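Chemist: I would like the atomic coordinates for the input below:
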Amino acid sequence: MPSKATPAAPAPAAAGWRAWLACIAGGLAVLAGLTWWLDGDGPTAVQAATAKDSTAAVAPTPTGWPALGQTQSPAMSPDERAKQLAVWTERLERAKHTLASYREGTRYPFESRPISEHADQTYPNRPVAEDSALRTEDGQTDPTINVKTSQSRVFMAAGESVVFTIAASDRSGQPVAFTVTQARALGMPSPGRGGQLPQQAVVFGDAGLQGDARAGDGVQSALLAPAQGPFAQYDGAIRVEVKLKLAGREGLHGFDVYYSPEQPAVWAGPVREVVERGSLYLYMPVQVSTPGRYLVSGRLDDASGKPLALLSFNDVLPAGLQQIKLTVFGKLLRDLKPSFPLTLRDVDGYLLKENTHPDRALLPRLMGTVHVSKAYSLNGFSADEWTSEERDRYLAEYGRDVDLAQGQVDQLTGP
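Modeler: Below is the predicted model:
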């Protein structure tokens, strides 16, 4: 195959003429520039540099705020200097506070946080209680009657049930006898759902049956098990409407729960614990039938039962046998100084279903103790703060804000 033709080199005579003409042209250009300079019309060195950098980006400076490194004008009055100093001092304090707050808030990774930051998630399986004045059917309230209610949970995974309770009292706290005249569970409308919604009667009583803790105590209870009735395949919100009659008055109350009949994954074995890279990791095997993004949370107590940390998992899992990793960050242990062994309890989670309603399918709830760790020495865990590309980038940016403000304050307080 023939190769590409290479351009022929110019003849020696032609090359010589071209070089000679280039020299003459260059000399004439230099002579013209020198004449222009001697006539006083040439640019100064500063003007030339300015023209060269005319396209460079320049950070805007607020009116009256000199840029970092700029010498203060000798003509600046003491009042002007004092005003600018006040502005930059405030900005410096704000920048320092932002940097310190971000550094403090990101010492630990998102998946391993002190439980004190999530007090509402410390005991997720405790009943949800409410104490309010009696609500009447016309939307008003009767402050002479107080109604106390509870429900054992809000979210129900496949096969789970919920217990509702109702009690009434007067202003002095004395129990008031009442009758439940009607109670029913109703499927709630949602976007994209058509057809008739399921409903069923709910029976309240005080006989120590169907979820009632103690017979004859004035607290009426009811049990709702969606899997055992018309809600077996229903996915979404269920409202339980209760009508009451007491002391010649009529009132009503509503309970809301969410049922998920789908079981996207099931727990598949005991927890495995490993100390790696200065932290404690708890691996929970799970058999995934529906791939997708799973969010799981677990609570960690120390040996005395004191709540210690909220551990979370947020990642995409494929189908099959997988591992959910809960991280007990090393520095978190070093800072909180818990007594060992540690107890993992009350683990719950769900498959996130994007762009649909309902937006989740619940995993089976693991109530109470799930795993008890071995005993460790705190010296075996790392005292280093959590690091990531994002955290380093934010710390550097907030640090530059501090440096900028500090430089301005130094200039304004200088001579």
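
Chemist: every contact and neighbour count from this point should use C-alpha atoms.
Modeler: Noted.

Chemist: list the buried residues of the host helix or strand of residue 310.
Modeler: Assessed by DSSP states H and E, residue 310 sits inside strand 307-317. For strand 307-317, a neighbour-count test (16 or more other C-alpha atoms under 10 Å) marks 307, 308, 309, 310, 311, 312, 313, 314, 317 as buried.

Chemist: quick one: residue 263 and residue 361 touch, right?
Modeler: Yes. In this structure residue 263 lies within contact range of residue 361 using C-alpha atoms under 8 Å: 6.7 Å.

Chemist: more neighbours: the two, which one.
Modeler: residue 361 (25 against 18; other C-alpha atoms under 10 Å).

Chemist: need the contact list for that one.
Modeler: By C-alpha atoms under 8 Å, 6 or more residues apart in numbering, the residues touching residue 361 are 157, 260, 261, 262, 263, 264, 350, 351, 352, 353.

Chemist: and with 10 Å instead?
Modeler: 156-158, 235-236, 259-265, 290, 294, 349-353 (C-alpha atoms under 10 Å, 6 or more residues apart in numbering).

Chemist: follow-up on the earlier one: what residues are shared contacts of residue 263 and residue 361?
Modeler: The contact lists of residue 263 and residue 361 share 157, 158, 290, 350, 351, where a contact means C-alpha under 10 Å, 6+ apart.

Chemist: follow-up on the earlier one: now for the strand holding residue 310, which elements pack on it?
Modeler: On a contact count with 3 or more C-alpha pairs under 10 Å, 6 or more residues apart in numbering; DSSP states H and E, strand 307-317 meets strand 112-114, strand 279-288, strand 292-301, strand 320-328, helix 330-336, strand 343-352.

Chemist: re the thing from before, ok, of the buried residues of strand 307-317, which one's closest to residue 104?
Modeler: residue 309 (16.4 Å; C-alpha to C-alpha).

Chemist: quick one, what contacts the closest one?
Modeler: Contacts of residue 309 (C-alpha under 10 Å, 6+ apart): 111-118, 122, 298-302, 328-329, 332-333, 336, 344.

Chemist: next, the structure of the following sequence, for comparison with the previous one:
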Amino acid sequence: MPSKRPAAFIGAGVAIAAALALWLGRSGPDAAPRTASAPQPAGPQFFGAVPDDGGLPIPSDRDERRRQLLEQVQLTDHTYCSYLEGSKYPMESRPVAQNPDQVHPNQPIQEANPMRTEGGGTNNTVLLQTSQSHVYLAAGEAAAFSLRAVDGKGQTLPLVVTRAVAQGMTYGSSRPTPQVAVPFVDDGGGADPVAGDNAYAGVLAPGQGGLAGFHGTIRIEVRYTAGGRSGFALFDVIYTPVLPATWTGKAREAVEEGSLHYYLGLEVRQPGRYVVTGRVDDARGKPFAVATFNDVLQTGTREVKLTVFGKLLKDETPAMPLTLRDVDGYLLRENVDPDRLQVARLQGRVLSGRARSLDGVSDAEWQSEERSRYLAEYAKDRQAARAALGAFDPAQPLPQSACAPAGMAQMGKLTPPAAGSARPGS
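Modeler: Below is the predicted model:
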């Protein structure tokens, strides 16, 4: 008996062809059929051709070129405006909001990580919570450490410290340093605030033991058991055994050249570039600014000047008087490791100001040869981009600049800069 499949395929093909012809002839149930005389677009048009499948318009070459020119205008304008805004205060006097990591330098560094085990693995059922008071230590300073173990539900696990030692890290042919024991206790004494809570704390004072003369990174290795499992934790500090300079204890405040300055006495033993940072709070104790000194000092009694820029004071209007606190610094050493010699930190309040008003403070923006040069070059780039867009499409208005004064829209008519203009920083 002959098969009926060919006839079925032919019938299906006829039905599909009829449906396709009906779909091509109509755009809807009531649409009129297409006629051969209806004019069709010949190639891409100014606003982009519409593909036959009803998708998004295909951009024309002109559309794409205008988009590129507009992006260049926006990019050069953003670059100019960002630098203009970001450089209105000098680098040595910045709002505290721009340096959140510098606000409280003496707060402990706290972390929580899965237990580290021998062989490089981790145990995710045990979470080790650690804290470290300082990373950089000057001669005579100490650092405190703590650790506590919890399970996946945050419940404290029984913890026992089985071994804790500190050793200077050496490389190549350097002689290994001695290992120094670091007692970790849970007795409520020293760095441990509460006894018997399964949180252990230890203190390292390098200058009081076998690491007193070591300069570099000291690693503290703590081995412990928690919840019946064994793990270890590592802490690193960078130690300076000799002070390159010492504070004299003298400090004063002055309003000069439109800004507020703090002068701190420093007895310099080793000459070189010193970097010193201080934090400034308003009268309510709210962090306000970060002031930095970065300059070369010769040996002898010197003054470190920390500046709160006048316009920053005018813009932020902090409650007066201000307080300088938490000053730290170091002698920068180039092309060596470690790259610094730490100066002993001044923790807490260093100087409470007397100035209770902004009399004598200027609201002028910071000016320098570098800033003027950068702004001039960025302005040339911006003017050139606007000029190119204006010449390409003179019928369309130019976009308004994000930071330009009135009349900026006319910059598209300006002559672009000559080829080969120097870029900032070149």
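
Chemist: where does stretch 194-201 of the second structure end up in the first structure?
Modeler: The aligned range for stretch 194-201 of the second structure in the first structure is 214-221, by TM-score structural alignment.

Chemist: do stretch 86-96 of the second structure as well
Modeler: So stretch 86-96 of the second structure sits over residues 105-115 in the first structure, by TM-score structural alignment.

Chemist: hmm, back to that, can you pull the buried residues of the match of stretch 194-201 of the second structure?
Modeler: Here stretch 214-221 of the first structure shows 218, 219, 220, 221 as buried, counting by 16+ other C-alpha under 10 Å.

Chemist: middle-most residue in the first structure, spatially?
Modeler: residue 110 (7.9 Å; C-alpha atoms, centre = their mean).

Chemist: ok, it touching residue 311?
Modeler: Yes. Residue 110 of the first structure lies in contact with residue 311 (C-alpha atoms under 10 Å); the separation is 8.7 Å.

Chemist: need the overlap of contacts for those two.
Modeler: The contact lists of residue 110 of the first structure and residue 311 share residue 327, where a contact means C-alpha under 10 Å, 6+ apart.

Chemist: tell me the contacts of the residue nearest to the centre of the first structure?
Modeler: 310, 311, 312, 313, 314, 327, 386.

Chemist: can you pull the contacts of the equivalent of the last one over in the second structure?
Modeler: The one in question is residue 386 of the first structure. In the second structure, the residue paired with residue 386 of the first structure according to TM-score structural alignment is residue 366. Residues in contact with residue 366 of the second structure (C-alpha under 10 Å, 6+ apart) are 87, 88, 89, 90, 91, 309, 310, 311, 312.

Chemist: are any of these buried, and which?
Modeler: Buried, going by 16+ other C-alpha under 10 Å: 87, 88, 89, 90, 309, 310, 311, 312, out of these.

Chemist: farthest pair in those?
Modeler: 87 and 310, at 13.8 Å, using C-alpha to C-alpha across these.

Chemist: what is in contact with those two at once?
Modeler: 365, 366.

Chemist: superposed on the second structure, what's the mean shift for the strand holding residue 310 of the first structure?
Modeler: Taking mean C-alpha distance after the TM-score superposition for the first structure, the mean distance separating strand 307-317 of the first structure from the aligned residues in the second structure is 0.5 Å.

Chemist: mean distance between the strand or helix carrying residue 400 of the first structure and the second structure after superposition?
Modeler: Element membership for residue 400 of the first structure (DSSP H and E) is helix 389-413. Compared with the second structure after the fit, helix 389-413 of the first structure shows a mean deviation of 1.0 Å (mean C-alpha distance after the TM-score superposition for the first structure).

Chemist: can you give me the helices in the second structure?
Modeler: 5-25, 61-86, 310-316, 369-392 (DSSP state H).

Chemist: rewinding a little: so for residue 248 of the first structure, which of the helices and strands packed on strand 307-317 of the first structure sits nearest?
Modeler: strand 343-352 (43.6 Å).

Chemist: give me the angle between that closest one and strand 292-301.
Modeler: 160 degrees (axes from the mean of the first three to the mean of the last three C-alpha atoms, to 10 degrees).

Chemist: return the members of the shared contacts of residue 263 and residue 361 of the first structure classed as buried.
Modeler: 157, 158, 290, 350, 351.

Chemist: contacts only, for the residue nearest to residue 123 of the first structure when sequence neighbours are not counted.
Modeler: Nearest residue to residue 123 of the first structure, sequence neighbours excluded (C-alpha to C-alpha, 6 or more residues apart in numbering): residue 346, at 7.7 Å. Contacts for residue 346 of the first structure (C-alpha under 10 Å, 6+ apart) come out as 122-125, 297-300, 365-370.

Chemist: in strands only, show me the residues you listed.
Modeler: Under the assignment DSSP state E, the contacts of residue 346 of the first structure contribute 297, 298, 299, 300, 366, 367, 368, 369, 370 to strands.

Chemist: tabulate those (TSV), appending distance to residue 399 of the first structure and neighbour count.
Modeler: Formatted as TSV, those follow (distance: C-alpha to C-alpha, whole Å; neighbours: other C-alpha atoms under 10 Å):
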residue	distance to residue 399 of the first structure	neighbour count
297	34	18
298	35	21
299	35	25
300	34	26
366	44	15
367	45	12
368	44	14
369	44	14
370	43	17
